[in-house]
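> Sequence first, predicted model second:
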Amino acid sequence: MSKGKLRAIKERIESTESTMQITRAMEMVARAKIKKVEKSLAFVREYEAALRKNLSIVSASTDETELFSGEGDVLIVVTADMGLCGAFNSEVLRLADDTLKKEKDGIKAIVTIGNKAEQHFKGSALHFDSFTRFYDIPDADEAAMIWNRVFEIMRKKSASGLKIVYSRFKNPIIQLPVLYEVLPFEADEIPEIKEVYDFEPKSDNLYKELLESWVTSAILLATYETKVGELFARQNAMKNATENAQKMIEQLTLIRNKVRQATITQEIIEVVNGAEALKG
């Protein structure tokens, strides 16, 4: 019986060691990818903020502030393609579901970015398009491609609003799911708006061009924030899994040693009892 128990414990230790090797490798991969994208996130944030500032300035000189006339919104939901990153994806999807409940008939279409979002909404009649396995490191060309598709959907559905649900990266431990109301655009209050500007080309044309560039940058920012947050979430989840596996191995090793000691003790007792029986 003890030998069978020892064999079972040994198999569990080997299985846990194999799992620990996988989680440690995934942690290292996530850490390596973080180095590629974390520094770029600051530049993407600055780029989006600069476009928003310029757009706010130009908007003060034009009456045409909307791309489409109509009612309702298109909702973009951004998640990771993969799991194994804790509650990262589920928290974004929960916010998206809450938004749909609150908006009721206000959401006319859903566009998903990321495999997890597609799986979540693929049965919905509102799900118009998806982009999966689309980016490793997000870039402006991909963001522009997404915006072109969203633009078509907004025109087809006569929607004037655009909202994005994604996970905003705060720090390596905290990623916050947020709802970013992109369109209709609301200009920031900045001192420059009070000044008089002469625009070339005309402010109306310039505004539309800037608006589309800014929306593209907002989509790029959402995908970048999501990618950085995903990698940190996966790194943290795999680190915790590795540490838990190590603790389990230590506990199983202790149990194995106790069983082995008990087996040896039992064998010694049997030998002694046998010797005593022979003497008798």
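Everything's here; your move.
> contacts and neighbour counts: CA atoms only from here.
OK.
> What are the boundaries of the strands in the stretch 151-280 of the chain?
Secondary structure of the stretch 151-280 of the chain (DSSP state E, counting those that start in this stretch): strands at 161-169, 175-183.
> tell me what the helix or strand harbouring Ile76 is packed against?
Assessed by DSSP states H and E, Ile76 sits inside strand 73-78. Other elements packing on strand 73-78 under the criterion 3 or more Cα pairs under 8 Å, 6 or more residues apart in numbering; DSSP states H and E are helix 88-103, strand 107-113, helix 140-157, strand 161-169, helix 203-279.
> Using TSV, lay out the strands of the stretch 151-280 of the chain together with distance to Arg24 and mean neighbour count.
TSV is the format used below for the strands of the stretch 151-280 of the chain (distance: least, Cα to Cα, whole Å; neighbours: other Cα atoms under 10 Å):
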stretch	distance to Arg24	mean neighbour count
strand 161-169	23	24
strand 175-183	22	18
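> right, and these - which one's nearest Phe151?
strand 161-169 (9.6 Å; Cα to Cα).
> what angle sits between that closest one and helix 140-157?
Note on geometry: by axes from the mean of the first three to the mean of the last three Cα atoms, to 10 degrees, strand 161-169 and helix 140-157 are set 150 degrees apart in direction.
> Determine the set of other helices and strands touching strand 161-169.
By 3+ Cα pairs under 8 Å, 6+ apart, strand 161-169 packs against strand 73-78, helix 88-103, strand 175-183, helix 203-279.
> adding another structure so you can compare the two:
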Amino acid sequence: MPSTKDLRDRIRSVSNTAKVTGAMQMIAASKMTRAQNMVANSRPYFETIHNMLTKVTNSLNNQEILKGVKLLQSREINKTLVLFITPDRGLAGALVGNLTKAVGEFISKSGSDISFITVGKKGDRYLSRSNENLFGNFSVSDRPTFNETLQISNTIIENYENENFDKVVIVYAKFINTAVQKIQAHQVLPIETESDDENSNDYIFEPQVVSLLRSIAPKYVQNQVFHSVLEAFASEHSARMVAMQNATDNANELVEGLTLDLNKARQESITGELLDIVGGVAALEK
């Protein structure tokens, strides 16, 4: 068994680690709450834009009109652009590993040339090590704003309209709840809308429907990118908070075990000293 000095040193070291992880847990919890609120606040507007786009496209009897809106046009997929959103830092449990695994599987299954735009240092480093084609790299603050992500979304829109890419996908961690983050590969372009027959023809468009779609479609992409970044940040801080909580709990359990070992070692030492004293007294009596 280790000496009492070694046990005290280990207890002190693990206790200090628990204090650090506990502080990181509280910071992550604060950021998680803020990120979750931002996701919740952005969701209604994003869903409204999506529903509006769905209503308009489903109301068209003449699908030829859609050919006038490049962001809705499908074409043969030869070149794919992937927006890969990852954390800048680690200590987020299995989140980064799950993201890199998902993008690796996407690459292996894709039948087209793939280029990447990254948001986050972890994704950038992974793709650089893998010798993938990096088309661009962006960074955003701890409190992402719509204006911060505009450059990303406008880069995507411009390159799709110029036919530099035939498909655009976002790979990110969708926030489900504090304990669950779902890795998704979501197609952004060409824009896909669900079928919605309810009151789909009860619209009179002013101005022309093509002009309306040309206005709505870019806003949809811009909000999709912004919302995905917010979801990714909420997932990151949630995963980090849970990871730090687990680390703190494990450290505290280890301290408890080491404290028991220390008490046991002290008792054995005291017992040994008592036996030596008793043995010495017995020897003197003889």
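Received the coordinates, thanks. Not measured: the values here are computed from a predicted model.
> need the strands of the stretch 151-280 of the first structure in a markdown table with distance to Ile34 of the first structure, can you?
Shown next, in a markdown table, are the strands of the stretch 151-280 of the first structure (distance: least, Cα to Cα, whole Å):
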| stretch | distance to Ile34 of the first structure |
| --- | --- |
| strand 161-169 | 12 |
| strand 175-183 | 14 |
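> Of all these, which one comes closest to Arg31 of the first structure?
Evaluated with Cα to Cα, those place strand 161-169 nearest to Arg31 of the first structure, the distance being 15.5 Å.
> which bit of the second structure covers the closest one?
Counting by TM-score structural alignment, strand 161-169 of the first structure pairs with residues 167-175 of the second structure.
> compared with the first structure, how much does that stretch deviate?
In the superposition against the first structure, stretch 167-175 of the second structure averages 0.8 Å from its aligned positions (mean Cα distance after the TM-score superposition for the first structure).
> chain center to that stretch, what's the gap?
A distance of 10 Å separates the C-alpha centroid of stretch 167-175 of the second structure from that of its chain, computed with Cα atoms, centre = their mean, to the nearest Å.
> and if you look at stretch 136-146 of the first structure?
With Cα atoms, centre = their mean, you get 16 Å for stretch 136-146 of the first structure.
> do stretch 210-227 of the second structure as well
Its chain's average C-alpha position is 23 Å from that of stretch 210-227 of the second structure, according to Cα atoms, centre = their mean.
> How about stretch 146-156 of the first structure?
Relative to its chain's centre, stretch 146-156 of the first structure lies at 23 Å (Cα atoms, centre = their mean).
> Next: stretch 160-179 of the first structure.
Counting by Cα atoms, centre = their mean, stretch 160-179 of the first structure is centred 9 Å from the centre of its parent chain.
> Pull the residues that contact it.
Stretch 160-179 of the first structure is contacted from outside by 66-79, 88, 91-92, 95-96, 154, 180-184, 219, 222-223, 225-226, 228-229, 232-233, 236, using Cα atoms under 8 Å, 6 or more residues apart in numbering.
> could you flag which of these are buried?
When those are checked for burial by 16 or more other Cα atoms under 10 Å, the buried set is 67-68, 72-79, 88, 91-92, 95-96, 154, 180, 183, 219, 222-223, 225-226, 228-229, 232-233, 236.
> Ser56 of the first structure pairs with which position in the second structure?
Under TM-score structural alignment, Ser56 of the first structure pairs with Thr54 in the second structure.
> can you count the residues close to the aligned partner of Leu221 of the first structure in the second structure?
Aligned by TM-score structural alignment, Leu221 of the first structure pairs with His227 of the second structure. Per other Cα atoms under 10 Å, the neighbour tally for His227 of the second structure reads 24.
> list the buried ones in stretch 54-65 of the first structure?
Within stretch 54-65 of the first structure, the residues scored as buried using 16+ other Cα under 10 Å are 54-61, 65.
> With respect to Gly83 of the first structure, which of those is nearest?
Within the set of these, Leu55 lies nearest Gly83 of the first structure; the separation is 36.9 Å, counting by Cα to Cα.
> now that closest one: how far from Leu162 of the first structure?
17 Å (Cα to Cα, to the nearest Å).
> same deal with Ala144 of the first structure?
Ala144 of the first structure is 15 Å from Leu162 of the first structure, by Cα to Cα.
> Could you do Ala245 of the first structure as well?
44 Å.
> Residue in the first structure paired with Thr155 of the second structure?
Matched across to the first structure, Thr155 of the second structure falls on Arg149, judged by TM-score structural alignment.
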